[in-house]
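1. what's the 3D shape of this:
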Amino acid sequence: MWKYKRILPDKNFILGMCAGIGLCLYIGLYFFQNSFKQPVRKFGEVLNYIQKYHIDTIDNAKLVELTEAALSKLAKQLDPHTTYIDAQQNAVSRNHLKSQIEGIGIEFVLLKDVVYVLHVIPKGPADQAGLQVGDKVVKIDGHILKEANFNSNDIVLKMRGPKGTPVKVYICRNNTKDLIEITIIRDQISIPSIDAGYMVDSQTGYIKLSQFASKTYQEFIERTNQLSEQGMKKLLLDLRDNSGGYFETALNMAEEMLEPGKLIVYTKGKYKGFDTKYYANGKNRLGKLPIIILINENTASASELLAGALQDHDRALIVGRRSFGKGLVQWPIEFKDSSVLSLTVESYFTPSGRSVQKPYDKRINYELDLYNRYKQGEYFHADSIQLDKTIAYQTSAGRTVYGGGGIMPDHFIPIDTTAHSDYVNELVDNYIIQQYAITYARSNKQKLEKLRLEDYLKIFCVTEEMVGQLVEEAKKAAIKQVFITDPIKISIKNLLKAYIAKTLWQYQGFYSVYNKTDTTILKSLQLFNQAEALLQEDITYIAG
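-> Next up, the predicted model:
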């Protein structure tokens, strides 16, 4: 028999091989560093030439501005979600997800160079200074808005500032000619993430979550506790139009609904040091509660991950329309000047292995994705959804789910075309209904303030006369006129009643009215038997 003999290389051979490998690594690193240094050096040289020889004198501030613009453009070329923002933009972005900010406490819209006040936070600085819903701000700290050419971000920056500092606004109220001067002292403002939370019926709790901010989880715990005390046996969690926010907040919420040890989400990328798996740590406080989660095309990022995790573990029934499809992980790199590069480094995956992220190789298609979905009829017919179904995944109980382009709902519910006609959408987009509601609420303040929300829901009716007045306001605003059919009239009446309620009881009032005719809400309430079946892992009962 032929015997195998292990032959070991001698010492000199090993040393020579190590030296060769080291030399190759050195040469490779040298050329990589130099190839990387070349564009950096070139960029510096270009700036130097501009500063020294350009026909116009360009100061350093202008060169910094040009450099910031170049970095921003570079970031945008990498993928749809890598961004570079300067210090000022970073301050606005960072404040957006804080549950507390320092400012004056209003919600506004910029209409024709006028700040129109839509909501004033009760007992906030603006409220205490006398600013009212419906006021029109035409001047801020000496800046006349028509002349200053401010955009909405500029207004936000002017309104916000350190606690205890003043901001002076000049307003027009009730269309009077003389401006009213109001000085507002900035203070801490609490911004809730839960727009509404109430009992839809004797057993079903409803929570409308607008974002995942720093205190969202705490709000969620408090609101679910309140609803449980009121008899909640089922939960309807509305994540429609929720664009995401803090990933950790979504994780904490998932742990309230998943058994200990369940995988919530994991990440994968080129640099393996970032790869992470996130598991539920044992809270599961709502573990026995049937849950339905509502999503739509504007449900994105953290809200998609929460919905995906609960769907993969057959823990919640997902109802609505396909979500946005944003599943990339950004690493925020903050520089000394407080500018930030949010660099995409990994992708999120749901427990079954689905990537939430939709394709972005053709950027024009990515940017027009929601528009294309609408044109292709996806919002109206489930058969029109263009998603690669050749790659399927399995939930814990064996149900088939798909990835690569958002979260597909278990039950598709189309847009209600009667409630979202082009005419009604224009009335909302141009703030015709909102302005009429504010004017009506102000004119009938004494009568309306005597009502509780429960009484308002039962007895208040929008009259034909009010609809007629609203249509006349639309004509003045050059909204294209249409024949007012009964469905359009019903939609206008419901929206008008909802926006009047918002002026009195904030978003709690709005959704308490609006949801009574929301087809997605009404149909979801009929699906809780299937959400209950998921708890029993009876997948034969799920329609799919």
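
2. contacts and neighbour counts: CA atoms only from here.
-> Noted.

3. what about the strands in the stretch 1-150 of the chain?
-> 83-85, 100-103, 106-111, 114-120, 136-140, 143-144 (DSSP state E, counting those that start in this stretch).

4. how about the strands in the stretch 351-500 of the chain?
-> 392-394, 400-402, 411-412.

5. can you list contacts of the first one?
-> Just to be clear, that refers to strand 392-394. Strand 392-394 is contacted from outside by 312, 352-354, 400-403, using Cα atoms under 8 Å, 6 or more residues apart in numbering.

6. I'd say residue 510 and residue 502 touch.
-> Yes. In this structure residue 510 lies within contact range of residue 502 using Cα atoms under 8 Å: 4.7 Å.

7. run this one through as well so I can compare:
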Amino acid sequence: MGFAFSAKGEFFTPCEPQKTYVSGLSNQRCVQQRTPRFLFRRGGCCRSCRRCCNVQPLQRRLVSRLEEKRPTEEKSDAHGPNPLKSGSPLSFGTFLKSRFQEFRRFLAEPVRISVPKPLLIIVGVVGSIFVIAFVSYAPDWKTESKIREKVALFDFILTDIVHGYVDPVDTDQLFEAGVDGMLGSLDPYTQFEGNIAAREMQLKTSGRYGGVGLGIAQSILQPEETVVLNAFEGYAFDRGVRAGDVIVEVDGTPVRGMPLDKVTELLRGEPGTLVRVRLARETRAPDGSRRLFDVVLPRRLVTIHDVPLYGMIRSYDGVGYIRLQSFATNAGRELRAAIDNMVRTGRLKALVLDLRNNPGGLLDAAVETAEALVPKDSAIVSTKGRALGETVFMSDREPSLPADVRLVVLTNEQTASAAEIVAGAVQDLDRGVIVGTRTFGKGLVQNVEPLPYNTALKYTVGKYYTPSGRCIQSVNYKEGSALTAALPEAESGRPFLDPSGTLVPALPPANGAARYLSTKVPESERKTFRTLHGRIVRDGGGIEPDMESTVTKPSELELQLLEGGKFFFFANRYAAGISSLPEDFEVDDKLYKEFQRYVLEDASKWREHTRFEPGLKLFTSTFAEAGYKNAEKELEHLRETIVTELKQDFERHADAIRQRLEDAIRQRFEPESRRLSAALRYDKVLQDALRLLTEKQGEAYERLLQPAAETAQT
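-> All right, here's what the predicted structure looks like:
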């Protein structure tokens, strides 16, 4: 029989119960609406249909129960009058007293209720869980109360400012500023993602979106113009769009002065539709006029490849090369496909995996990528966090790379996050050798939580550990305030430059004004661990290479030319005068001198745009206030000296500048895969790795995988 208790303990029977069974639970349905209901409203009305049901209240139950006991009570007539027998000459007080005594006896006797055993077991289990959860959650009551208090305060403050501030305010901007200020006090990776940012983050992690395959940006020289930075191979590039083209209209809508996100929305759309784009391309006309042309681009499901380049290196027998530039959903699948294609040739003896400038991505993608390289049943990475718990990710698939194929992984200071997971697994399991420079050192794990209104919250939930048990996080973050801020050296530098000459924001991503406290892990606090074969590795500072190979840092002139867009715009001018590039194209002396003249035409503006100028202006104003005229003159002389030094860099760093200029010009004629392949000719770190793999049948490679000889104890 189904049953339920009201809030005040009154017992009700449901109206004409009809049993149903769902997952082993005995349920009952309302006669009026046939809907499952256990509890009924006070007074006998069903909660669902609001109509009276066949209910026996407690009083009627009591009388019925006493009637069942009447034969026993008849026997008491010999010893005295029966208070319930009609016609007994009893006072009203005596009657009430007898009723009360019978009621007490009724309550003292157990009431037998038939309950199905499965329901009893389930109720017991659920009740136990509830009690455990209740007890475990009890300590958080104070915290929850505090949270509700702060949320209410934020609501009051935001409401008062929106309605009462002297000038109208942007509610969205005000809210995001408040949230960014809160999250910015934790670490640089905890961020609130608004509508556009959340969508872009989803595109980056999935690696797919409906669009035309263009990378666009605002022009450095004319910010109101939208220029093409990159036309993807297999998409817009195949339709004739090139880097340097200016977007004039999209489906007849002029885009000059339009925000970049709005232009992006016009270009993207439902796959299978078409969009007409009007472009302007530079010409050699004396008046500087541009050539206008229209291109009809099909919107497709654009896939951003994690592996943009792979293949066998011609001049080295049996050596393959794979560049892995990101860790989106398909990273592991693309890496396996590249390895399988090279293995099928039967010539693969060694592999170079290039993880330089790879900022990372999805944890699952990193695990799948490592599975293609390390033995089955190997531990790849583990994660730990206060709410995350501890999880160990194992390789449960056979690797694509044969065990007898030598492996070198290339890293640099911009190899981060998921890329470090792969490099750490390869190193700790002694599957290969790391060549290059120390990696960025990001050992934190973020979770992306979807929020209402198409927004998201990305926040740090734990740390990850390589198979040897080390955490390679190089910076310790601590909650700060608006008045305290400290940035580690790795985060206060200038934007770095990828091999294609593109200026890329420095890691980690900016999150407004940083208010978190951060300190680098001191060398003295770094602990030692052992790899599978006993080699010594350390935590707290990224992945250190087994063989260090460095490249010359970009000169001040290179940075000036890149930030000023000199390579980009000169390449536009040069490409306007020719129809194609020769196969053996290089920047010869004649072309290099032409580039110098182009740059020096605008040398007068260098004084205002060098990174030294802000400091010099501060000194100038300070000297002016003090009346130090001679000091001001010395600063002017210093400015001229800086410009002279920059000009001399054309000779001191000619090779590096020629390489960047060649790559920028190739971008106007060749797809990305050919351009990246051509750039490998100048890659010093790659050359070091190739020598390590091939000289004396890889003897040096094998030595690096052996543990260092232990110092004898005396």
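
8. hmm, back to that, in JSON lines: the strands of the stretch 1-150 of the first structure, plus distance to residue 346 of the first structure.
-> Below are those laid out as JSON lines (distance: least, Cα to Cα, whole Å):
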{"stretch": "strand 83-85", "distance to residue 346 of the first structure": "15"}
{"stretch": "strand 100-103", "distance to residue 346 of the first structure": "30"}
{"stretch": "strand 106-111", "distance to residue 346 of the first structure": "35"}
{"stretch": "strand 114-120", "distance to residue 346 of the first structure": "39"}
{"stretch": "strand 136-140", "distance to residue 346 of the first structure": "43"}
{"stretch": "strand 143-144", "distance to residue 346 of the first structure": "44"}
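
9. quick one: closest of those to residue 537 of the first structure.
-> strand 100-103 (41.1 Å; Cα to Cα).

10. so which elements touch the closest one?
-> strand 187-190 (3 or more Cα pairs under 8 Å, 6 or more residues apart in numbering; DSSP states H and E).

11. in the strand it packs on, what's buried?
-> Residues of strand 187-190 of the first structure classed as buried: 187-190 (neighbour count, 16 or more other Cα atoms under 10 Å).

12. the first structure: which residue goes with residue 466 of the second structure?
-> Using TM-score structural alignment as the criterion, residue 466 of the second structure maps onto residue 350 of the first structure.

13. biggest separation within the contacts of strand 392-394 of the first structure, which pair?
-> The widest separation within these (Cα to Cα) is 12.2 Å, between 353 and 400.

14. looking at the two, which one has more neighbours?
-> Taking neighbours as other Cα atoms under 10 Å, residue 353 of the first structure and residue 400 compare with residue 353 leading, 17 against 13.

15. which strand is the longest one in the first structure?
-> Longest strand in the first structure by number of residues (criterion: DSSP state E): strand 340-349.

16. that strand vs the second structure, mean deviation?
-> Compared with the second structure after fitting, strand 340-349 of the first structure has a mean deviation of 1.0 Å; criterion: mean Cα distance after the TM-score superposition for the first structure.

17. tell me how far that strand lies from the chain's centre.
-> 17 Å (Cα atoms, centre = their mean, to the nearest Å).

18. quick one on the thing from earlier: distance to residue 494 of the first structure added to the buried residues of strand 187-190 of the first structure, as TSV?
-> Output for these, formatted as TSV (distance: Cα to Cα, whole Å):
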residue	distance to residue 494 of the first structure
187	35
188	34
189	31
190	29
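
19. who are the contact partners of whichever residue in the first structure pairs up with residue 300 of the second structure?
-> Counting by TM-score structural alignment, residue 300 of the second structure lines up with residue 187 in the first structure. By Cα under 8 Å, 6+ apart, residue 187 of the first structure lies in contact with 102-104, 124-125, 162-164.

20. before we move on, what about residue 60 of the second structure?
-> No contacts exist for residue 60 of the second structure under Cα under 8 Å, 6+ apart.

21. just residue 278 of the second structure next, same as before
-> 247-250, 292-295.

22. and it, what helix or strand is that in?
-> strand 274-282 (DSSP states H and E).

23. buried sites along that strand?
-> Neighbour-count burial for strand 274-282 of the second structure [16+ other Cα under 10 Å]: 274-282.

24. for it, what is the distance to the chain centroid?
-> With Cα atoms, centre = their mean, you get 33 Å for strand 274-282 of the second structure.

25. so that strand versus strand 226-231, what angle?
-> For strand 274-282 of the second structure against strand 226-231, the angle by axes from the mean of the first three to the mean of the last three Cα atoms, to 10 degrees is 100 degrees.

26. make a markdown table out of the contacts of residue 187 of the first structure and add neighbour count.
-> Listed next are the contacts of residue 187 of the first structure as a markdown table, based on neighbours: other Cα atoms under 10 Å:
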| residue | neighbour count |
| --- | --- |
| 102 | 19 |
| 103 | 28 |
| 104 | 28 |
| 124 | 20 |
| 125 | 23 |
| 162 | 13 |
| 163 | 15 |
| 164 | 13 |
